[in-house]
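Colleague: Okay, structure incoming, though there's no sequence with it:
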């Protein structure tokens, strides 16, 4: 499958691709942080139980994680424009249903369908760019814009959600997606041109899709259960083991089918294998920035949802500045060096945040400085990491590799938040009593120190990334050195959402 891009990446068609890709990713990333802020109001408005409120978060996260690979492969087979429109249409319709929900069941089902729409939409947002822009500076700049806008969605969610909930109602954190979705559909229909090559392979690998969807969803569910159960409990082990068995069966099916959902030969490419590993490890710590800091500001410092959202604006600026500065720095120092630099800066920010967090903190003395380092480091990290893994991607398989990296991000983030949540709970030393503000601050501080260690571990893995297509391509625009017998490399993606492992903690603390 292939687009009909301008070779330079310029013109109204290219502009429409960047706009559609960035807004689509922004919506997917924004959605969880927006909803988390509104959870207490949802509970009061619909009289939701604690378990029902947990499923408002989990239903989205599980279907999102489970359908990513299927969404990516569908884009490769049937064309990115129609699959983009299908995913966005499903996401928008489910948002409308959720905003109008009258009971817990309707809200949870709507969130599950919304997650499926997001899983179809998310891989397409990046593969649209990689199949439209040729390798070189134009693609790097497009990816930087996509990364900045998408990652900023995570930081903006608290502010947007707080404003909508306080000024209107919790329903508008879902209903706001409807006018935005309609507008983006119009942009895509009118401005996006795509020429889809018929490959003769239009059948989806349904057995593989069922196995990988159930396997990834079971893993995400098992990781999410660690918030309320020990790692050795049946509630955690059964879904984790079941998920691993389903994924093992998926690999066996993919090795034998003529039209696999994920061609296993992709993992022989160093960029695909290394890109997924580094992304997985980096994400185990990265999501802590917004999650624990939001809890700290509201539960320890007593900030309102709106004030907490405003306090994240420097973080948003840091992500955008880091993402937009990365292409110029990559051209001078190379991709691997910039991934390492971004990881080191983010590690320093996490460590600083863990050392200064306390019950008497202030915005200027406790939040601003570490936040700029964390956000700027993540911005510097994600653009070169994305560019490294997309270099040489075959257009016909760009979607499935984007789905792979999204899955790595989702599972890495879920596992990281589960571990960090357990660290935070253990460090409060509340011994069953309601934790004090000092104990909460100690727990969040411990989580940030562990996040620093996890991010540092991702820096140590930078050497796994290939040199081919990195500095040379960034400087000259020359094609990557890919062996002719294997298909070229492929794309990762930017954050999807705060995973389901955080659900119980959000419910218990936000209320």
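Modeller: Nice, thanks for sending it over. These numbers come from a predicted model, not from an experiment.

Colleague: hey, let's count contacts and neighbours off CA atoms from now on
Modeller: Noted.

Colleague: Show me what the host helix or strand of residue 63 packs onto, helices and strands only.
Modeller: Secondary structure assignment for residue 63, by DSSP states H and E: helix 50-78. Contacts of helix 50-78 with other secondary structure elements, assessed using 3 or more CA pairs under 8 Å, 6 or more residues apart in numbering; DSSP states H and E, are made with helix 12-46, helix 80-99, helix 104-132, helix 206-225, helix 398-428, helix 503-510.

Colleague: Kindly reformat those helices as TSV and extend each row with mean neighbour count.
Modeller: Supplementary listing: these in TSV, determined by neighbours: other CA atoms under 10 Å:
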stretch	mean neighbour count
helix 12-46	22
helix 80-99	23
helix 104-132	27
helix 206-225	24
helix 398-428	26
helix 503-510	18
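
Colleague: putting a second one here so we can go through both:
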């Protein structure tokens, strides 16, 4: 298949890299530039999932946020990102990759600016939701751009390796970068930093990314009702869970939100069964391997997103770390994620995904169980360091095998959908898990304070410890679920 033409040679005949054995000289710069654009954009999107965690105490003090408000700063982005991720991927196919890329970059960059300028918690949460929408359009466009630019197998493998490494680095280094920016520039710069990067990427995309025609009338094929109903349903579900911090489970406000979530998600299922071009064809969810893999990924996301959030607060509110110290404290965990991911890449060809998932989840479960014993007068070295590395290593060991398991045996035409479902499950799991575990922590803290009103550190630690123990239950369930996946001899690559 011929490589796509670039702006510098749009009128010349298409030349494949296999004609000479090497990429043509005039194409080296554009294809390299395209890879840099795709990787940098993906890094920015994934970074914003985790970069705000260390800055949350500073945001709380400036904007007078309640604990639920801090959760929503994280969850507003995650829900906007997760709820519209599949729609964003479909948009790249229907309207053209360049248009989707520029739209996502524009929305994400503008929303980042508004986040940094926010003067209230409500304004920041709203802007974070819009930022998540921009990320949902941008992230799939970066992958599509790589897949359509690098058509020669070896070149595509190298490009995908770079893209995956950058994605892992973005998630792993978010806390470190966020801590440095918060300490030395202020929390607003965890958002402002995206603005010059976004502007530079827009200029580079205009210069180097070739225009690709979408499908005529493609926008009419977008399943807008499905996307709106699933996003609204997930938001109502998370809101209902979080609202139990200030209301009893039997309160009308809680039941109204949870009942609305059930109705909206039921409407989503009905819409997907009726529309001509569904966001998620329901038939694909009947496949045992894909469904099981997504449940495992959802549980992993629920535990891991919450870990970064809870430990960021523990480090600063209990151990007294500065923002920089809190960020740097996650560096061993970040390195452990990368080591686990590299080991999984080397072993999966020999073992298949199931053993790596089971081992990864068991290691993470041990780490979470250990973390649940954190003390009000403990230390980072004795209470956090080693179990954090266990949790992170297990996560790194399981990330790529989960994606492989979900896409194994899937027709090539549906591989993008299957991969998108995995990413969506991870983000949705993170949002729901954070709502559940942070709410558990808040309830336990309040209960402890009612009997020991002057011991805030012990109250906070009691809440965080219980939530981390529930996270251990999540990863233990993920380990059990992984056993239901087919073994190596039963898996086959997508065709």
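Modeller: Arrived safely, thanks for sending. Note that the coordinates shown come from a computational prediction; the quantities given were computed from them, not determined experimentally.

Colleague: rewinding a little: right, so of the helices and strands packed on helix 50-78 of the first structure, which gets closest to residue 281 of the first structure?
Modeller: With CA to CA, the closest approach to residue 281 of the first structure among those belongs to helix 398-428: 6.4 Å.

Colleague: Give me the mean deviation of the helix or strand immediately after the closest one in the chain from the second structure.
Modeller: As assigned by DSSP H and E, the chain's next helix or strand after helix 398-428 of the first structure is helix 437-460. Superposed on the second structure, helix 437-460 of the first structure shows a mean distance to its aligned partners of 2.0 Å (mean CA distance after the TM-score superposition for the first structure).

Colleague: Just want the angle from helix 437-460 of the first structure to helix 398-428.
Modeller: On the basis of axes from the mean of the first three to the mean of the last three CA atoms, to 10 degrees, helix 437-460 of the first structure is oriented at 140 degrees to helix 398-428.

Colleague: Buried ones in helix 437-460 of the first structure, by neighbour count?
Modeller: Of the residues in helix 437-460 of the first structure, those buried by neighbour count under the rule 16 or more other CA atoms under 10 Å are 437, 439-459.

Colleague: dump the residue contacts of the counterpart of residue 112 of the first structure in the second structure.
Modeller: By TM-score structural alignment, residue 112 of the first structure lines up with residue 129 in the second structure. For residue 129 of the second structure, the set of contacting residues under the criterion of CA atoms under 8 Å, 6 or more residues apart in numbering consists of 76, 77, 78, 79, 80, 81.

Colleague: ok, so of the residues you listed, who is nearest residue 182 of the second structure?
Modeller: residue 77 (18.9 Å).

Colleague: mind checking what that closest one lines up with in the first structure?
Modeller: Under the alignment defined by TM-score structural alignment, residue 77 of the second structure is paired with residue 60 of the first structure.

Colleague: was I right about that match contacting residue 111?
Modeller: Yes - the pair residue 60 of the first structure / residue 111 is scored as a contact, 5.1 Å apart, by CA atoms under 8 Å.

Colleague: quick one: secondary structure of the equivalent of residue 319 of the second structure over in the first structure?
Modeller: Under the alignment defined by TM-score structural alignment, residue 319 of the second structure is paired with residue 301 of the first structure. For residue 301 of the first structure, the secondary structure call by DSSP: H, G, I helix; E, B strand; the rest coil comes out as coil.

Colleague: ok, residue 301 of the first structure to residue 126 of the first structure distance?
Modeller: From residue 301 of the first structure across to residue 126 of the first structure, the span is 38 Å (CA to CA, to the nearest Å).

Colleague: repeat for residue 193 of the first structure
Modeller: As defined by CA to CA, residue 193 of the first structure lies at a distance of 16 Å from residue 126 of the first structure.

Colleague: So for stretch 273-281 of the second structure, what gets flagged as buried?
Modeller: Counting neighbours by 16+ other CA under 10 Å, stretch 273-281 of the second structure gives 278, 279, 280, 281 as buried.

Colleague: Just put those residues in CSV and tack on distance to residue 214 of the second structure and secondary structure.
Modeller: CSV is the format used below for those (distance: CA to CA, whole Å; DSSP: H, G, I helix; E, B strand; the rest coil):
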residue, distance to residue 214 of the second structure, secondary structure
278, 18, coil
279, 18, coil
280, 20, coil
281, 21, coil
